[in-house]
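S.K.: generate coordinates for the sequence data below:
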Amino acid sequence: MPTRSADTPVTLDRRDGPFGEVVLRERGEHYEIIANGCFLMDTSDGRSERLLIDAALDALPAGRTGPSVLIGGLGVGFSLVRAAEEGRWGRIVVAEREQAIIGWHRDGPLARISGAALADPRASILHTDLVAHLRTTTERYDALCLDIDNGPDWTVTEDNGSLYSPTGLAHCHDRLTPGGVLAIWSAQPSPAFEQALRNAGFSGVGAEEVAVARGVPDVVHLASKGL
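M.R.: Below you'll find the predicted structure:
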């Protein structure tokens, strides 16, 4: 029998859900999540997913104690793990719409990444669509750290596009406490999206970049709600 190359992906699980197909693959030592045939993320790096959390915390007003953070979505767990590693966070909430991804973390292969973070008493997972949650909840958070797509210019599903619309950004603004921070991950810079954030009433709009091996850098877009 021929030996499998470490570069050859192996499908560990494939699920059809209300938002389409999600697949968990193993490639060598790493895992990959594919949504509707589109590569979403893997465990090979994680710098930008961790930056998403760190940059939001650093941008909060000085002296704020026990800030709450909403992470959307769960992905491979890097953002959740980073938040749980930081003792300054108070409540840590993750919104994830795919039951398959939640299961992969709770009792599947990804538990080795996120198991300790999920056991943190500050952390909880909401099985819900992030866009719907932002539209319907009355809860407010000190930080929204959102990573549900490849960015505002490259959505995984059509419904996600509403998050980056004027209405979606207004919902984000409403869900933040005064001085709260919105951080959004993107696979590429988007000056047009930065202008959309300003148009939505956010201040301190900017971006932090993470260089990648090939192509344009990953980006975390940052914006603050006024005090």
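S.K.: okay, CA-based contacts and neighbour counts for the rest of this
M.R.: Will do.
S.K.: which residues in this protein form strands?
M.R.: If DSSP state E is used as the criterion, the strands of the chain fall at 10-17, 20-27, 30-35, 38-42, 69-72, 92-96, 123-127, 141-146, 176-186, 203-210, 218-224.
S.K.: so which of those gets nearest Ala59?
M.R.: Comparing the strands of the chain by their distance to Ala59 (CA to CA), the top pick is strand 176-186, with 6.8 Å.
S.K.: how many neighbours does the residue nearest to Ser44 when sequence neighbours are not counted have?
M.R.: Distance criterion CA to CA, 6 or more residues apart in numbering; nearest residue to Ser44, sequence neighbours excluded, is His30 at 6.0 Å. The tally of other residues near His30 (other CA atoms under 10 Å) stands at 13.
S.K.: this one next, for a side-by-side:
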Amino acid sequence: MHATYENLDRTGTKAAPSEEPVVLDRRDGPYGEVVLRRHGDLLQIIANGVFLMDTSDGRSERLLVDAARDALPEDRGEPSVLIGGLGVGFSLVHAAADGRWGRIDVVEREQAIIEWHQNGPLHDISGEALDDERTRIIQADLVAYIHGGNERYDALCLDIDNGPDWTVTEGNHSLYSPQGLEACREMLNSGGILAIWSAQPSVDFEESLRNAGFSNVRTEEIPVVRGVPDVVHLAIRAA
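M.R.: From the prediction side, this is the model:
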């Protein structure tokens, strides 16, 4: 979930710790400032002053991966998956814990986030998954990587920005455009599944998925403590 930082977790709940957060690392990179900080027991990632996510929950990331896997045919064997965004590592860890997945590629544009997982505070969460022989970390901008079309996958699990109706990072809106959805479709093998996390449901986006040539378009809700449920948009590339 991407929102102006108000000490909220991915469920919309205010973090319990009352003490002041402690900055563990701060980097200036090609996309601006990225900060890793600890607030009580939580690790938090802040980008350009905008709260990205923390280690408080992870249900959204798990549902994103599970919904994609469950939508694939059981005879798919060991399907390949592209995870868009490393974040705090919940999606990667959940995918690596499932022996049904084959190749697991994770695209992350921020070198700092990758390093925090490789040899920093986030290694305690993702270290075992990073060591899994199926895992490959790709440092790249997700939108550019998808438009490059150099790989094919059975599933795309994309969790960047707020979703199609409200993007915070300039350029991310192109992922949800007709051209972006076409690039996603072309990156999928026949019968492959596209799973996109969003902060809110969007009937218009469902129609955009159908117009881009996807079938079996549906939306799964993720309960939150208050407010509109988070959702995962699901769509299949027709055979």
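S.K.: quick one: TM-score?
M.R.: With the length set by TM-score structural alignment, normalised by the length of the first structure, the two chains reach a TM-score of 0.95; 223 aligned residues with a CA RMSD of 1.2 Å.
S.K.: picking that back up, could the strands of the first structure be laid out in a markdown table, adding distance to Ala55 of the first structure?
M.R.: A markdown table is the format used below for those (distance: least, CA to CA, whole Å):
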| stretch | distance to Ala55 of the first structure |
| --- | --- |
| strand 10-17 | 33 |
| strand 20-27 | 28 |
| strand 30-35 | 24 |
| strand 38-42 | 20 |
| strand 69-72 | 12 |
| strand 92-96 | 16 |
| strand 123-127 | 19 |
| strand 141-146 | 9 |
| strand 176-186 | 8 |
| strand 203-210 | 8 |
| strand 218-224 | 8 |
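S.K.: if we can go back for a sec, dump the residue contacts of the residue nearest to Ser44 of the first structure.
M.R.: Residues near His30 of the first structure by CA atoms under 8 Å, 6 or more residues apart in numbering: Asp42, Thr43, Ser44.
S.K.: swap in 10 Å and give it another go.
M.R.: For His30 of the first structure, the contact set (CA atoms under 10 Å, 6 or more residues apart in numbering) comprises Ala6, Pro9, Asp42, Thr43, Ser44, Asp45.
S.K.: any idea how far the aligned partner of Pro9 of the first structure in the second structure is from Ile125 of the second structure?
M.R.: Aligned by TM-score structural alignment, Pro9 of the first structure pairs with Pro21 of the second structure. Distance of Pro21 of the second structure to Ile125 of the second structure, computed by CA to CA, to the nearest Å: 20 Å.
S.K.: can you pull the contacts of the most centrally placed residue in the first structure?
M.R.: Residue closest to the average C-alpha location in the first structure (CA atoms, centre = their mean): Asp147, at 2.6 Å. By CA under 10 Å, 6+ apart, the contact list for Asp147 of the first structure reads 40, 49, 52, 71-75, 79, 130, 183-186, 220.
S.K.: give me the stretch of the first structure that the helix of greatest length in the second structure matches.
M.R.: When the second structure is parsed with DSSP state H, its longest helix is helix 59-71. Mapped onto the first structure using TM-score structural alignment, helix 59-71 of the second structure covers residues 47-59.
S.K.: if we can go back for a sec, can I get the contacts of His30 of the first structure in JSON lines with neighbour count?
M.R.: Below are the contacts of His30 of the first structure laid out as JSON lines (neighbours: other CA atoms under 10 Å):
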{"residue": "Ala6", "neighbour count": "12"}
{"residue": "Pro9", "neighbour count": "16"}
{"residue": "Asp42", "neighbour count": "20"}
{"residue": "Thr43", "neighbour count": "18"}
{"residue": "Ser44", "neighbour count": "11"}
{"residue": "Asp45", "neighbour count": "12"}
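S.K.: and which of those residues is nearest to Glu96 of the first structure?
M.R.: For the contacts of His30 of the first structure, the minimum distance to Glu96 of the first structure (CA to CA) is 16.5 Å, reached by Asp42.
S.K.: what about that closest one, distance to Pro9 of the first structure?
M.R.: The gap separating Asp42 of the first structure from Pro9 of the first structure is 12 Å, by CA to CA.
S.K.: now for the equivalent of Ser165 of the first structure over in the second structure: which residues touch it?
M.R.: Using TM-score structural alignment as the criterion, the counterpart of Ser165 of the first structure in the second structure is Ser177. Listed by CA under 10 Å, 6+ apart, the contact partners of Ser177 of the second structure are Pro164, Ala183, Phe205, Ser208, Leu209, Ala212.
S.K.: pretty sure Asp57 of the second structure sits against Phe90.
M.R.: Yes: Asp57 of the second structure is in contact with Phe90 according to CA atoms under 10 Å; the separation is 8.9 Å.
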